[in-house]
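[1] Predicted model and sequence below, questions to follow.
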Amino acid sequence: MKSNRLRTAVLVFGIALFMTNNTFGQSEKRDDRKEPPTFKELLKKMDANDDGKLSKEEIEGPLKDHFEKVDADKDGFITEEELKKAPKPKRR
């Protein structure tokens, strides 16, 4: 009788441990996804002259390749409104 209780306890503990590890592993994958930076974060990183907008010379990375598409009014700067309305990059 004692051995049945012990086996049952070990089995229940093993299943609970397996389920906890499995669930924990899945939630970590979701945290790896990066959200695109906000306009304020981009300004903090790239706005060299602190004018509140980004010129093509200040921008680096993939945004520079798509500058003309994002700069809707073609004034040579990207504003927060233009960035919000810009086409979203395709996910891999």
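    Here it is on my side, so go on.
[2] make it CA atoms for all contacts and neighbour counts henceforth
    Will do.
[3] Tell me where the protein has strands.
    Applying DSSP state E to the chain gives strands spanning 54-55, 77-78.
[4] Arrange the ones you listed in a markdown table, one row each, with distance to residue 11 and mean neighbour count as further columns.
    Formatted as a markdown table, the strands of the chain follow (distance: least, C-alpha to C-alpha, whole Å; neighbours: other C-alpha atoms under 10 Å):
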| stretch | distance to residue 11 | mean neighbour count |
| --- | --- | --- |
| strand 54-55 | 60 | 22 |
| strand 77-78 | 60 | 22 |
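[5] for comparison:
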Amino acid sequence: METGDDRSGLRCLVTGATGYIGGRLVPELLEAGHQVRCLARTPKKLRDLPWAKQVEVAQGDVTDPESLGAAMRDTDVAYYLVHALGTGTGFEETDR
């Protein structure tokens, strides 16, 4: 991962980084010295966040196995902070 820093620590994937919890978790991970990759369907939603230049952004969707697998490659830990409540009925199955 290229973030411009010589950081050690864990390589972390965060899904849901634009949400309430994810948006607070990412700066904490960075402050602790971890490398962070954020998976986003719409990467431009991350660009104005104060920590945006300190993370790697992977475009993809948690419901797409190929993009999720690519985003998880070479990571030590993944934080799954998304939900499908807004997708209508059957969201429980989508979340599973």
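    Happy to help now that I have it. Quick caveat: nothing in here was measured; it's all calculated off a predicted structure.
[6] TM-score of the superposed pair?
    In this superposition the chains share a TM-score of 0.20, using TM-score structural alignment, normalised by the length of structure 1; 27 aligned residues with a C-alpha RMSD of 3.1 Å.
[7] on contacts alone, who are the packing partners of the helix or strand encompassing residue 68 of structure 2?
    Using DSSP states H and E, residue 68 of structure 2 maps to helix 65-72. If you count contacts as 3 or more C-alpha pairs under 8 Å, 6 or more residues apart in numbering; DSSP states H and E, helix 65-72 of structure 2 packs onto strand 35-40.
[8] Residue 58 of structure 2 reaches residue 39, doesn't it?
    Yes: with contacts defined as C-alpha atoms under 8 Å, residue 58 of structure 2 counts as touching residue 39 at a distance of 4.8 Å.
[9] what is in contact with these two at once?
    residue 71 (C-alpha atoms under 8 Å, 6 or more residues apart in numbering).
[10] out of those two, which sits in the more crowded spot?
    Between residue 58 of structure 2 and residue 39, counted using other C-alpha atoms under 10 Å, residue 39 has the larger neighbour count: 27 against 20.
[11] Residue 67 of structure 1: neighbour count?
    20.
[12] What residues sit buried inside the longest helix that structure 1 contains?
    If you go by DSSP state H, structure 1 has its longest helix at helix 2-31. Judged by neighbour count using 16 or more other C-alpha atoms under 10 Å, helix 2-31 of structure 1 contains no buried positions.
[13] what's the distance between residue 22 of structure 1 and residue 14 of structure 1?
    Note on residue 22 of structure 1: its distance to residue 14 of structure 1, by C-alpha to C-alpha, to the nearest Å, is 12 Å.
[14] I meant residue 5 of structure 1, not that one.
    Residue 5 of structure 1 is 14 Å from residue 14 of structure 1, by C-alpha to C-alpha.
[15] what's the answer for residue 45 of structure 1, then?
    With C-alpha to C-alpha as the criterion, residue 45 of structure 1 and residue 14 of structure 1 are 48 Å apart.
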